[in-house]
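Q: the sequence isn't on hand, but the structure is:
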């Protein structure tokens, strides 16, 4: 007699680039999904050659191949939530937006990945325009950092009030259901303070500051954790609050590997169990 039974496990999809150093991109996303007991699926948009010192090469995946990956996952397995990371160029962004709409993918979290935390622009102006016009309006939440929020809102951001104003402008102009302006790039006692606006309520979200140089992958990890929690049926505020706490703990146990900026410790329970593991 066949005793196999099927139970529905929440499924999340990451649409992002591959980080050969394992700290960000789909590698970080899949670790985050696994931590949250969500089955992780992926559509790779680009392949990077990178390590803790930086990125030395980026190769785009053909848009048709990106679309095929998304379609294969959704049509067979189905997804309760999805997130986007590095989409690299205008063609891939347009393709992802078309697939999200055609396949009716819900609970889409868009990490814009337009500008790094240090202010370096990562995609060109045409790609940013397509992101604004085609993908962001499909999102249940977008998670811009300070510099991305400045571009999307047209405002300068130097204070919490500036972050609040930017979140409201982005929500009004770009039609995402909720906006989380991240404060990781802010200075002083508001570093790491995030502002969440859902069209009605402004929330100021704080956790303890963690003093570590090993912060690679924090943005990817946060958006993946939010998507994980949404896949499990949590509301937006709960999903973001718990995701933020997860990232803070992962930063506390970040990995001191390589010669540069190491990644956060996605699997920190194992680091606690095995105290001789590499960590800061």
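A: Structure's in. What do you need? Owing to the predicted nature of the structure, the values given are computational and were not obtained by experimental measurement. Numbering: from 1, shown residues only.

Q: going forward, measure contacts between C-alpha atoms and count neighbours the same way
A: Noted.

Q: what about the longest helix in the chain?
A: In terms of residue count, the longest helix belonging to the chain (DSSP state H) is helix 236-252.

Q: flag every buried residue along the helix or strand following that one.
A: For helix 236-252, the following helix or strand on the C-terminal side (DSSP states H and E) is helix 268-273. By neighbour count, with 16 or more other CA atoms under 10 Å as the criterion, the buried positions of helix 268-273 are 268, 271.

Q: what of stretch 95-115?
A: Within stretch 95-115, the residues scored as buried using 16+ other CA under 10 Å are 95-97, 99-100, 105-115.

Q: ok, second structure coming up, stack it against the first:
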């Protein structure tokens, strides 16, 4: 039957080196055997050393992509990635409310895993007020959660408070990803999951000392999107996706000279 195959959507920028953004999403969709589509928000000229240039898509073009896909496809779940301005977030929010593209996984690409802010405060405020309420699942990293909640996240109590605050902003389900930094020797990476039904738990994995970590956040959110489209519960989707992402980090792939991509192939083998 037409549109019977599970279809998912990435609303994100395209990194030219294939390690992050929409390419990482599409790699992840492929690994989960769902058909991935994309609404392009930006194009980035980057390699494993650095990002050298970026171009934002016209807002009218972003809106047109929504309209064009909605005419033809049955998209079961979607995710957002890099949205670089208040105006771009506004277009995505408005268009997403017009169409039926399934539950939305919000990957708040506002602060890097090293703590560098990617968009201005005005856009972050608009993001909190307008995009987070649409989130079936929100997946901030440690620094993004700090920025969104204005909490230091120095201990488990504050991380729980941050999850509660994100629920209060409108997110149904929350995963706050733990710090992936080697500080005082090997450590456990702990992610807090707080679900709409009140279930709260930690997911833990060994810290992996590698610089092949580009696209980890994209991959996690895309994997959750895939599992939701395949009919898994949110708890199942998050748990399976954390395991998938950890497997992709654990098996290094030697692409590029410095900060390379994670290995979706190895994770796909474990998935199957």
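A: Looks like it came in fine. Just so you know, these numbers come straight off a predicted model, no measurement behind them.

Q: I'd say residue 128 of the second structure and residue 167 touch.
A: No. Between residue 128 of the second structure and residue 167 there is no contact under CA atoms under 8 Å: 11.1 Å.

Q: those two: which is more packed in?
A: residue 167 (21 against 17; other CA atoms under 10 Å).

Q: which one in the first structure is aligned with that one?
A: By TM-score structural alignment, residue 167 of the second structure lines up with residue 171 in the first structure.

Q: and for residue 118 of the second structure?
A: Looks like residue 118 of the second structure aligns to residue 122 there (TM-score structural alignment).

Q: from residue 179 of the first structure, how far off is its match?
A: Look at residue 122 of the first structure and residue 179 of the first structure: by CA to CA, to the nearest Å, they are 20 Å apart.

Q: with residue 14 of the first structure instead?
A: 19 Å.

Q: re earlier: from the buried residues of stretch 95-115 of the first structure, which ones fall inside strands?
A: Members of these lying in strands (criterion: DSSP state E): 108-110.

Q: before we move on, the earlier item: next one: the helix or strand encompassing the match of residue 167 of the second structure to chain centre, how far?
A: Using DSSP H and E, residue 171 of the first structure sits in helix 160-174. Centroid displacement of helix 160-174 of the first structure relative to its chain, using CA atoms, centre = their mean, to the nearest Å, is 19 Å.

Q: elements contacting it?
A: helix 146-153, strand 179-181, strand 194-197 (3 or more CA pairs under 8 Å, 6 or more residues apart in numbering; DSSP states H and E).

Q: list the helices and strands the shortest one packs on?
A: It stands for strand 179-181 of the first structure. Other helices and strands packing on strand 179-181 of the first structure, by 3+ CA pairs under 8 Å, 6+ apart, are strand 141-142, helix 160-174, strand 194-197.

Q: neighbours around the match of residue 118 of the second structure, how many?
A: Using other CA under 10 Å, residue 122 of the first structure has 15 neighbouring residues.

Q: ok, residue 122 of the second structure next?
A: Residues near residue 122 of the second structure, counting by other CA under 10 Å, number 10.

Q: could you check how far it is from residue 128 of the second structure?
A: Where residue 128 of the second structure is concerned, residue 122 of the second structure sits at a distance of 10 Å (CA to CA).

Q: residues in contact with stretch 115-132 of the first structure?
A: 88-91, 93-94, 112-114, 145-148, 152, 174, 184-185 (CA atoms under 8 Å, 6 or more residues apart in numbering).

Q: same deal with stretch 197-216 of the first structure?
A: Contacts for stretch 197-216 of the first structure (CA under 8 Å, 6+ apart): 23-24, 52, 164, 167-168, 171-172, 177-180, 191-196, 241, 244-245, 248, 251-252, 254-256, 261-264, 280.

Q: in the second structure, what residue corresponds to residue 10 of the first structure?
A: So, by TM-score structural alignment, residue 10 of the first structure is matched to residue 6.

Q: also residue 266 of the first structure?
A: Per TM-score structural alignment, residue 266 of the first structure is aligned with residue 264.

Q: show me what residue 212 of the second structure lines up with in the first structure.
A: Taking TM-score structural alignment, the alignment pairs residue 212 of the second structure with residue 214 from the first structure.

Q: quick one: secondary structure of its match?
A: coil (DSSP: H, G, I helix; E, B strand; the rest coil).

Q: any idea how far residue 183 of the first structure is from it?
A: 17 Å.

Q: picking up where we left off before, list only those of the contacts of stretch 115-132 of the first structure flagged as buried.
A: Applying 16+ other CA under 10 Å to the contacts of stretch 115-132 of the first structure flags 88-90, 93-94, 112-114, 145-148, 152, 174, 184-185 as buried.

Q: out of those, who's nearest residue 220 of the first structure?
A: Taking CA to CA as the measure, residue 220 of the first structure lies nearest residue 113 of these, at 9.0 Å.

Q: which one is the closest one nearest to, not counting chain neighbours?
A: Nearest residue to residue 113 of the first structure in three dimensions, chain neighbours excluded: residue 86, at 5.5 Å (CA to CA, 6 or more residues apart in numbering).

Q: which position in the second structure pairs with that neighbour?
A: Under the alignment (TM-score structural alignment), residue 86 of the first structure maps onto residue 82.

Q: got a quick PyMOL command for the buried subset of the contacts of stretch 197-216 of the first structure?
A: Here is the PyMOL selection string for the buried members of those, based on 16+ other CA under 10 Å:
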select buried, resi 23+24+52+164+167+168+171+177+178+179+180+191+192+193+194+195+196+241+244+245+248+251+252+254+255+256+261+262+263+264+280
